[in-house]
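> Okay, structure incoming, though there's no sequence with it:
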């Protein structure tokens, strides 16, 4: 591992004072602070050439980001054996962002970026600003460290999940020094029948998945992490999502997608440790060892031809999905959670339920965290809407196998896969460390 430049020396975080009327005690992180380059990047990103003395000052008063007198929303720790945002109870809103490293960025730049993101994420997920100075505690002659639109809001269940794309390991000249550390299973996804991928929604060296129960909290997180990346990485594409289309907790109701059907009935749940170990988490026996406790994320932007779908007879919609629209029960009978019966039943052999079911796919399962999206309308005046599909699996081959099986899915007539990406999701950060540290050990 190369020696970091002295300019990248980490600035220790300052003690944080409680906001007036805040019932929670101020928390002091023992993480290193954001690198000086990260702070300078914020200033340059706002059109200022430098940072006035004390902009990240140790004596600055922190902005807590918590509305006085309001009970704190759910908070999920950033540190842990696994990254949050995978088995975490699925929140209602998403801001997903894909990044590319800058052409001249070095190994040290990549390391410092992951350190800075991890430090900021550890604060944001507590409902705090990205630094002790925050949105209003720094020098009035310099851009604020934090953009400030989350002031007065709670953490809102925010989770931030960081991923590493195959292109990061395959950078020209191995400028990040990690080519030999690339997981053998991490490669660009193959082409699938029905793909109509748009480069504007595909790929990326890095990704951030921000989920929260308040959309402004999720957007605030990605906005500030994008600022921190200035000079080292740039935003490639992003996607807003609403209305979760899956569940990871037994007490969550099964949600509906934009076709009006319950989605994710048989999803792997957070309390199913056996299924998670088998299908989601990279094992200690898997290679490379630095990925143990991590997972692999596949993101697919799926346009839904809602106007065409809306003209289908209800019976034909049910046949396409293989479930009853109202109850969510399989067409073979029973209730929503009743196991489908395929032999000799009313379920079409090319229905979505049958082709995606583990019993016809060698027991393969994935953990889903999808969201609906509506991006206005297209040139034809139709809704630009669909599903932003997110799945976590122990190996990308699980997704590839399922997607190939869906090539004859009746639903394929009403959807188009227009965006795609795959990322290695390292295990969670240890306290005082950062996501991806094992890659550089």
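That came through, no problem. The shown structure was predicted, so the numbers you read here are calculated from the model rather than taken from an experiment. Numbers count the residues shown, from 1 in each chain.
> hey, let's count contacts and neighbours off CA atoms from now on
Noted.
> Which residue, neighbours along the chain excluded, lies closest to residue 374?
residue 385 (4.2 Å; Cα to Cα, 6 or more residues apart in numbering).
> That neighbour: what's it in contact with?
303-306, 372-377 (Cα atoms under 8 Å, 6 or more residues apart in numbering).
> same question, residue 82
Each residue near residue 82 by Cα under 8 Å, 6+ apart is listed here: 293-294, 426-429.
> hmm, try it at 10 Å
161, 281, 292-295, 425-430, 435 (Cα atoms under 10 Å, 6 or more residues apart in numbering).
> where does the residue nearest to residue 374 fall, helix, sheet strand or coil?
strand (DSSP: H, G, I helix; E, B strand; the rest coil).
> now it: how far from residue 11?
Going from residue 385 to residue 11 by Cα to Cα, to the nearest Å gives 44 Å.
> now the contacts of residue 385: which count as buried?
The neighbour-count test (16 or more other Cα atoms under 10 Å) marks 303-306, 372-374 as buried among those.
> Against that first model, consider the following:
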């Protein structure tokens, strides 16, 4: 072949949508252990096959408009695998664009219940590592959604994105009660994979990490189980590890007015590439389970501001009754304590601010002291970081703070869904 023919063949996808370079990258990536990534190549995105599948997935995830990424207003699934990544040293803007293209292609396939390529886990050469790790073989898509975000640190001189950085996209400030581990905080990029089968969620992050080989390294990750919020009226209100119903007043997917007002970034509120997107906050919150479990029930109710049995506010009514902060209890004191979590977090106390929550419980074994290493992996979407910051500052005197420690934190801009034929972040990179 001539040099031109060789170059063309290098860019030609196989029947499953992978190029020769992509297959080589996966082979090199197979040398990585677990979720650690190193040097190599990756999948080649941008093929027509991938674009058509991507459009189908995104349209299915947001049938009303196709504007927003899945995994935000999608009915909250039962399991989570969240991962944060840093771009490797000496990577270029082209490397970043290629990685996002590769991720888009693979995510599109996996959200449809497919393997990352047509060759997949078992249909390739027996003399080469498989394209797909295979642990999801035979499993349905399980409502898998994959959501991508861009951290403040991505917008620096490495990739020439300084002018594209949203004004509010800065590392979150320190809050009262923070005891943050830098190795469990922040990151250039993030991926939120949610599914109703934990193996499907883990498979997604595992393969996307493998695809990142040579361009990005995983900084930290978190597994979650048992959703702590809901996004549709059909879902019941779940309970957190303190045993209380959580997310009763969450914004629902069909409340378009509330979403526009509180979650989606409009064209006038940020750079053009972020219009239709949102901001994602992740907070790893350790819950002092043993201390809480030794607390009397009446005190637990006071701290939360709700009845543990049915989730109703202590001012009366059922779970969905609006809290009455002027109501007086049997002892002539406010029925809902002034320092209760419900009161301090309520929109009426914070200028009407609401956020969309998608948190999960976690239990990561035990600590060195033999206590449960457990808590809430808090996830929220809001149209500006300032909204979350305002709410978090309002919780400075929260009585629940005695039982919590914030040990991880991060903020990412979440772009809108990629239009058909493009990759996630195409508006940012001009790809």
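Okay, I see it. Everything numeric here is computed off the predicted structure, so don't read it as measured data.
> one step back: put the buried members of the contacts of residue 82 of the first structure into a ChimeraX selection.
To isolate in ChimeraX the members of those that are buried, counting by 16+ other Cα under 10 Å, one can use:
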select :161,281,292,293,294,295,425,426,427,428,429,435
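> Which stretches in the second structure count as strands?
79-87, 145-150, 189-195, 216-227, 278-287, 356-357, 360-366, 372-382, 404-414 (DSSP state E).
> ok now the first one, how far from the chain's centre?
In other words, strand 79-87 of the second structure. Relative to its parent chain, strand 79-87 of the second structure has a centroid offset of 8 Å by Cα atoms, centre = their mean, to the nearest Å.
> which residues in the first structure does that strand match up with?
The alignment of strand 79-87 of the second structure onto the first structure (TM-score structural alignment) spans residues 93-101.
> The matching stretch vs the second structure, mean deviation?
Following the fit onto the second structure, the mean deviation recorded for stretch 93-101 of the first structure is 0.3 Å by mean Cα distance after the TM-score superposition for the first structure.
> tally of neighbours for residue 363 of the first structure?
Per other Cα atoms under 10 Å, the neighbour tally for residue 363 of the first structure reads 10.
> Quick check, it in contact with residue 401.
No: using Cα atoms under 10 Å, residue 363 of the first structure is not in contact with residue 401; the gap is 11.1 Å.
> Return the residue of the first structure aligned against residue 427 of the second structure.
The equivalent of residue 427 of the second structure in the first structure is residue 438 (alignment by TM-score structural alignment).
> again, but for residue 305 of the second structure
Aligned partner of residue 305 of the second structure by TM-score structural alignment: residue 322.
> which residues touch its match?
Contact partners of residue 322 of the first structure, counting by Cα under 10 Å, 6+ apart, are 316, 328-332, 340, 342, 346-355, 410.
> Next one: the residue nearest to residue 374 of the first structure from residue 378 of the first structure, what distance?
Distance, residue 385 of the first structure to residue 378 of the first structure, using Cα to Cα: 9 Å.
> Likewise for residue 151 of the first structure?
Distance from residue 151 of the first structure to residue 378 of the first structure, by Cα to Cα: 35 Å.
> What residue in the second structure is paired with residue 123 of the first structure?
Aligned by TM-score structural alignment, residue 123 of the first structure pairs with residue 109 of the second structure.
> so that match sits right up against residue 58, yeah?
No: the pair residue 109 of the second structure / residue 58 is not scored as a contact, 11.3 Å apart, by Cα under 10 Å.
> I'd like to know which elements the longest helix seen in the second structure is packed against.
Secondary structure of the second structure read by DSSP state H shows that its longest helix is helix 93-111. Applying 3 or more Cα pairs under 10 Å, 6 or more residues apart in numbering; DSSP states H and E, one finds that helix 93-111 of the second structure contacts helix 48-61, strand 79-87, strand 145-150, strand 189-195, helix 198-211, strand 216-227, helix 426-429.
> give me that answer again for 7 Å
If you count contacts as 3 or more Cα pairs under 7 Å, 6 or more residues apart in numbering; DSSP states H and E, helix 93-111 of the second structure packs onto helix 48-61.
> The helix it packs on: which residues count as buried?
So, applying 16+ other Cα under 10 Å, buried residues of helix 48-61 of the second structure: 49-51, 53-59, 61.
> And stretch 192-200 of the first structure, by the same measure?
residue 197.
> Would you check the span in the second structure matched by that stretch?
Aligning stretch 192-200 of the first structure against the second structure (TM-score structural alignment) gives residues 175-183.
> In contact with the equivalent of residue 410 of the second structure over in the first structure, which residues?
Under the alignment (TM-score structural alignment), residue 410 of the second structure pairs with residue 421 in the first structure. Shown in contact with residue 421 of the first structure (Cα atoms under 7 Å, 6 or more residues apart in numbering): 202-203, 298-300.
> Now render the residues you listed as CSV, adding neighbour count and distance to residue 359 of the first structure.
Below are the contacts of residue 421 of the first structure laid out as CSV (neighbours: other Cα atoms under 10 Å; distance: Cα to Cα, whole Å):
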residue, neighbour count, distance to residue 359 of the first structure
202, 19, 31
203, 24, 31
298, 19, 22
299, 21, 24
300, 20, 24
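> No more questions from me, cheers.
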